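Undergrad: need a 3D model of the following:
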Amino acid sequence: MRFIPTRVHGITDYLAGIVLFGAPWVLGFTDNAAAHWTLSGAGLLLIISALMTDFEVGLVGMIPMPLHLGLDLVVGVLLVASPWLLGFSDRVWLPHVIFGAFEIVASLTTRTQPRESLQSPAMQTRPRA
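TA: Have a look, this model is predicted:
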């Protein structure tokens, strides 16, 4: 069931991107390059994809929302698996799994179109001032 509005998803992408980018410093694992850049890279990817997505908070509008959500799903799965795939699970794994699971859930529960486009055509017309 898709219940998260695209606007909320977009704002969350920007916030999560900032959190992901800064998490290695806050959580103290910048000494492990793989663990560090997996989260920081995912954060940068979230921000860039949000900027390029065709939704209320995107700037460029090149990526359709369904593709954006698919990208979020892939990033989430890779984040969850990254500690074991990249060999740093003995050092840190919980932030990657938590943020990855968050991305997976967000990708599966966000609407694929803004609410305005889900309304009937009669509801979309607004009187001109």
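Undergrad: could you use CA atoms for every contact and neighbour count after this?
TA: Fine.
Undergrad: show me where this structure has helices.
TA: Ranges of helices in the chain, per DSSP state H, are 6-27, 33-52, 65-85, 94-109, 115-118, 121-124.
Undergrad: what's in contact with the longest one?
TA: Think helix 6-27. 30, 35-36, 39-47, 50, 55-58, 99, 106, 110-115 (Cα atoms under 8 Å, 6 or more residues apart in numbering).
Undergrad: now that helix: how far from the chain's centre is it?
TA: 8 Å (Cα atoms, centre = their mean, to the nearest Å).
Undergrad: in that helix, what's buried?
TA: For helix 6-27, burial by neighbour count (16 or more other Cα atoms under 10 Å) applies to 6-7, 9-14, 16-24.
Undergrad: do the fifth one as well
TA: Applying a neighbour-count criterion of 16+ other Cα under 10 Å, one finds nothing buried in helix 115-118.
Undergrad: could you do the third one as well?
TA: Buried residues in helix 65-85, counting neighbours by 16+ other Cα under 10 Å, are found at 65-66, 68-69, 71-73, 75-83.
Undergrad: okay, among the residues you listed, which ones form the most distant pair?
TA: M65 and P83 (28.4 Å; Cα to Cα).
Undergrad: sequence B follows; please return its structure for comparison with A:
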Amino acid sequence: MISRVAHAWLDYLSALVLIFAPWALKFSDSDEATAVSVGSGFVVLLLSIATKYEGGLYRRISMSMHLNLDVFLGIFLVASPWLFAFKDKVFVPHLVIGTVAVLAGLFTKRQSTSKQSSWQ
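TA: All right, here's what the predicted structure looks like:
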């Protein structure tokens, strides 16, 4: 199982990777691939900020809802190169990050093991 603290770190790292991937991995010439990556990155960032977990700042969304949304977002990322017809330009980053999101959503502890809210 993935700890909630580790999941929080993974969320913020994933958000940054998704937001900057089009330029770092040189697929910014594909408007569709860029929009999916950057848009998904901001969704992950906002979801992380708003989740009731060790990495949350606003804490309005339950961890269970967050993890369910991770799975759905991961499936969307995996399917997006085919849904938006950019598979011939780029698909590996979306496939890899989407798969990580699905696995993180399925294998992260849903309940906190302590009352602490720090990033220990």
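Undergrad: after superposing, what score do the chains get?
TA: In this superposition the chains share a TM-score of 0.93, using TM-score structural alignment, normalised by the length of the second structure; 116 aligned residues with a Cα RMSD of 1.2 Å.
Undergrad: can you pull up the most central residue in the second structure?
TA: Nearest to the geometric centre of the second structure sits V44, at 4.6 Å (Cα atoms, centre = their mean).
Undergrad: okay, the counterpart of R60 of the second structure in the first structure and L20 of the first structure: tell me how far apart.
TA: Residue pairing (TM-score structural alignment): R60 of the second structure is matched to M62 of the first structure. Using Cα to Cα, to the nearest Å, M62 of the first structure is found at 24 Å from L20 of the first structure.
Undergrad: what does P5 of the first structure give?
TA: 22 Å.
Undergrad: and what of T112 of the first structure?
TA: Taken as Cα to Cα, the span from T112 of the first structure to L20 of the first structure is 24 Å.
Undergrad: and for L27 of the first structure?
TA: L27 of the first structure sits 11 Å away from L20 of the first structure, going by Cα to Cα.
Undergrad: repeat that for S40 of the first structure.
TA: When S40 of the first structure is compared with L20 of the first structure (using Cα to Cα), they lie 6 Å apart.
Undergrad: repeat for Q124 of the first structure
TA: Distance from Q124 of the first structure to L20 of the first structure, by Cα to Cα: 37 Å.
Undergrad: state the number of residues packed around the equivalent of R110 of the second structure over in the first structure.
TA: Aligned counterpart of R110 of the second structure in the first structure: T112 (TM-score structural alignment). With neighbours defined by other Cα atoms under 10 Å, the count for T112 of the first structure comes to 21.
Undergrad: name all residues that make contact with T112 of the first structure.
TA: Counting by Cα under 8 Å, 6+ apart, T112 of the first structure makes contact with T6, M65, P66, L69.
Undergrad: also P5 of the first structure?
TA: The contact partners of P5 of the first structure, taken as Cα under 8 Å, 6+ apart, are T110, R111, P114, R115.
Undergrad: tabulate the residues you listed (JSON lines), appending distance to P95 of the first structure.
TA: JSON lines is the format used below for those (distance: Cα to Cα, whole Å):
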{"residue": "T110", "distance to P95 of the first structure": "22"}
{"residue": "R111", "distance to P95 of the first structure": "26"}
{"residue": "P114", "distance to P95 of the first structure": "30"}
{"residue": "R115", "distance to P95 of the first structure": "32"}
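Undergrad: so which of these persist in the second structure?
TA: Here is what carries over to the second structure from the contacts of P5 of the first structure, by both residues aligned by TM-score structural alignment, their matches' Cα atoms under 8 Å: T110, R111.
Undergrad: L94 of the first structure: which of the contacts of P5 of the first structure is nearest?
TA: T110 (24.1 Å).
Undergrad: much appreciated, bye for now.
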